[in-house]
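1. Prediction below, plus the sequence it came from.
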Amino acid sequence: MHSSSITFSRRGLFALLAVSAAMAALLAGCASAPSTLATPGTKPKESTTAVRPAPTVPKQAAPDDAAIEPRFAKWVADFRITARAQGISEATLRSAFDQVQYLPRVIELDRAQPEFTRTTWDYLDNAVTPQRVTTGQDKLQQVRAEADAAAARYGVPPAVVVAIWGMESNYGGNYGNTPVVDALATLGFEGRREDWARHELLAALKILDSGDIARERMIGSWAGAMGQTQFLPSNFLAYAVDADGDGRRDIWGSMPDVVASTANFLVRSGWQAGAPWGVEVQLPAGFDYGRADMAVRQPSAQWAAEGLRAIDGQPLPELADASVLLPAGARGPAFLVGPNFRAVLRYNNSTNYALAVSLLAQRLGGGPGVQAPWPRDTAALSRSQVVELQTALSQRGFATGAADGVMGPATREGLRRYQRSVGLPADGYPSAELLLRLQQP
């Protein structure tokens, strides 16, 4: 679900270094991931950028955090007891925790809730750039042998794996340098998502215990995602592969392992060999936009019988359980997506991310980009504007659930019901025009 990249000192004499590190963090940018984390194996929501460079984080507590350190040490000591009871060796516990540090910047990033969101076309403009396509084509040739071997074993095309590699770490150029144990211990101690962080931290200890990687090389993003294609520790345990036969699963330095592990993740997530991710389509006149929903699935042959055609006029490819995707609403491009698109969503649960991976892979293989125009005159609603939209819909009797600023399924359904009630295309797409209309007496 897929992927995607800051050092304070301890005493007042080093305060200037702390400020410099914070500035470096801002320049480095934040890693992106999909949905807010509650479930082991899924990534915490970082910022909505298209490439997922993992930011560096302070390695030591800032002066104001000195009072936290005794409590952090107590939390770590208690966790050591739990890990020991789970069979983690004393040598691994010493390696992992004797020098573990609380990272305050991790907490800052985890709590951050960006006010402004990005439109799909802005996301894609940044993700599927001509430079990323050209670089990806070069990288595809560089790892051709490894990618072909993984494709033969797992049925995942090389271009798809390389596209994920490009999205998650800019083809290995930046996969973070935050110690994973420190990041997860910090998140577990802070407590907002303690159960998830404890689960991932225990998985990280199991990886260290197995000898796959040394503690100093187990680095990644502030949220604990690791290596060139950003696996969480639990996903590493489930899907990482020793493809080069050296006895270790190394997604940091071994390209055979990186490529095979990523392909294994996808195939274990439902990837169907030989099937496309989807296709850009033309919708027939009178199409019910309310059916453009990932929950509405049927074979592409049935969609074709209803009048859908590929954007180039060709017959639709064979897709099982296909859904119509309108990432910009009724005014934007339309796509018919199948099981392989959903497999990428399991890597990173963001339709923007899955669409970017799919289109980047398509471009790497010499295929086209998006053909229909985007409604570039439409701005994305901010989180506070989405709250206003949800509140206005609920006040009019179109329930949206909690007014939390997130366009989830309940909000989209409430918006669709409102659109139908006033004779608008029921695409569930939020816009400033709709918000203004809802707020009028």
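-> Looks like it came in fine.
2. only C-alpha atoms for contact and neighbour calcs from this point on.
-> Fine.
3. the strands in the stretch 201-350 of the chain, which residues?
-> With DSSP state E, counting those that start in this stretch as the criterion, the stretch 201-350 of the chain has strands at 219-220, 278-282, 309-310, 323-325, 334-337.
4. Highest mean neighbour count out of these?
-> Burial of those is given as mean neighbour count (mean count of other CA atoms under 10 Å); strand 219-220 ranks first at a mean of 29.
5. Which strands or helices does it pack on?
-> Here strand 219-220 touches strand 178-179, going by 3 or more CA pairs under 8 Å, 6 or more residues apart in numbering; DSSP states H and E.
6. So which elements touch the strand it packs on?
-> Short answer (3+ CA pairs under 8 Å, 6+ apart): strand 178-179 packs on strand 219-220.
7. Okay, one more to line up with it:
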Amino acid sequence: MLVRTLSRRFSGAVAAAGLFLAVIASGNPAHADAGFKQWVAGFRATAAQSGISRSTYDRAFRGVDSPDLEVIEKARYQPEFTAPVWDYFDNRVNEHSVAVGRQMAQKWKPWLDRIEAKYGVDRHILLAIWSMESNYGEILKNDRVMRNVVRSLATLAYADQRRAKFARTQLIAALKILQSGDIDESHLTGSWAGAMGHTQFIPTSYQAYAVDIDGNGKRDIWNSVPDALATAANLLRKNGWQTGRTWGYEVSLPAGRKFPSGSVSLAKWAEMGVTRPSGKRFTNPAENAVLKVPDGRGGPAFLMTRNFFVLKKYNNADKYALAVGLLADQIAGYGQLARDWQRPFTRLSYDEKLELQQRLSAHGYYDGKADGKIGEGSKSAIKAFQVQAGLSPDGHPSLEVLQSLRQR
């Protein structure tokens, strides 16, 4: 949860972090380690003032003798998301994420029944969040991604002085989680910014919303899928989720008209000629909605209702909330968009993307995992192949590139 928001918060290097990395680059990491150990020793008093016992502190920092350099790099070099809108959605709302979501809906049906009944949040929304946050838990198995939360947050508090207050607050919260007994120190893992578990909660959000729905006495979002999904549902409910209501509608816009930027009723939108592609009427015409066209007037258009903005409480980005809504709808069987994103190439299916990565790997262009997700490594490999093949090096995962690879 909030990983991208945190990325924005931590973007931009600060002098302290720059000096810290300069020490490492100079070949004298022992000096930086000594400074870090001194910071850890000094933070003990701050933790004690917040109710953290000596034994908890010692357990948390056992073996944490040096800062995590990868955390510093990620904090310093997190760019704002500038990729085309179709790139974001293609990697998150696709045949694979939908198929796995439906499998998980069956596997966890008894728990989803209980969670939906207790919190009033649609199960497909929860499944979509689970997919977006941790790929249905698969990311938790990746040791290259998951890190010691205490070490990560201590590193940020030590090396990034402009963000130190936030990192210290999260670190105290993490120590309280450990002290509560919900998780032990060996399993208190998360992302580089401290987001934890199947549904990626930062420590303070965990404290505010975590629940123990499986009844084992622990709020375990790391190992208990029911606890993780119920925790996500609790966050949405407490932030105003409206049971039985949608997040929004895909709509068709009449050509040549200008529309208000604010929130007006669905009935008013209908009067202005805004319709659903299916031809169905809006379910609750008195409900207010805001028009969003993330890909411009040439791409799909949406009327966003209140639940869309509740989803943004999970991650304050329109793209994130829309991806959750679209993925949830497809898992539920409502079908794909009537108007697709404006891509400058022919889109590949998920299986074709896997084939693309496998062929790039076989020809020595790609050394990453074949997972059907086109990240920076895949794009660089595509560009390298395009250059050698005499194609325009745009890095797009296109049918044209795949066909060219098949001919090799």
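-> Thanks, I have the structure now. Quick caveat, the model's predicted, so the values are computed rather than measured.
8. Provide the TM-score value for the superposition.
-> Here the TM-score for the pair of chains, by TM-score structural alignment, normalised by the length of structure 2, is 0.75; 326 aligned residues with a CA RMSD of 2.1 Å.
9. circling back: any idea which of the strands of the stretch 201-350 of structure 1 gets closest to residue 72 of structure 1?
-> Of all the strands of the stretch 201-350 of structure 1, strand 219-220 sits nearest to residue 72 of structure 1, with 20.5 Å by CA to CA.
10. Distance of residue 230 of structure 1 relative to residue 218 of structure 1?
-> 11 Å (CA to CA, to the nearest Å).
11. actually residue 23 of structure 1, not the one I typed
-> In terms of CA to CA, residue 23 of structure 1 sits 25 Å off from residue 218 of structure 1.
12. Tell me which residue of structure 1 lines up with residue 91 of structure 2.
-> Under the alignment by TM-score structural alignment, residue 91 of structure 2 pairs with residue 126 in structure 1.
13. Likewise for residue 100 of structure 2?
-> So, by TM-score structural alignment, residue 100 of structure 2 is matched to residue 135.
14. Can you give me the neighbour number for that match?
-> Using other CA atoms under 10 Å, residue 135 of structure 1 has 15 other residues around it.
15. which SS state does it fall under?
-> What DSSP: H, G, I helix; E, B strand; the rest coil gives for residue 135 of structure 1 is helix.
16. got the contact list for it?
-> Counting by CA atoms under 8 Å, 6 or more residues apart in numbering, residue 135 of structure 1 touches no other residue.
17. let's see it at 10 Å
-> With contact taken as CA atoms under 10 Å, 6 or more residues apart in numbering, residue 135 of structure 1 is in contact with 129, 166, 170-171, 364.
18. now swap in residue 140 of structure 2 and tell me
-> 134, 146-147, 189-191, 196-198, 200, 222-223.
19. swap in residue 370 of structure 1?
-> 121, 124, 279-280, 311, 333-335, 359 are the contacts of residue 370 of structure 1 under CA under 10 Å, 6+ apart.
20. cool, residue 314 of structure 2 as well?
-> 1-3, 5, 129, 199-201, 205, 232, 235-236, 239, 320-321.
21. from what I can see residue 210 of structure 2 touches residue 201, true?
-> Yes: counting by CA atoms under 10 Å, residue 201 is a contact partner of residue 210 of structure 2 at 8.8 Å.
22. okay, and the common contacts of these two?
-> Common neighbours of residue 210 of structure 2 and residue 201 (CA under 10 Å, 6+ apart) are 221, 228, 231-232.
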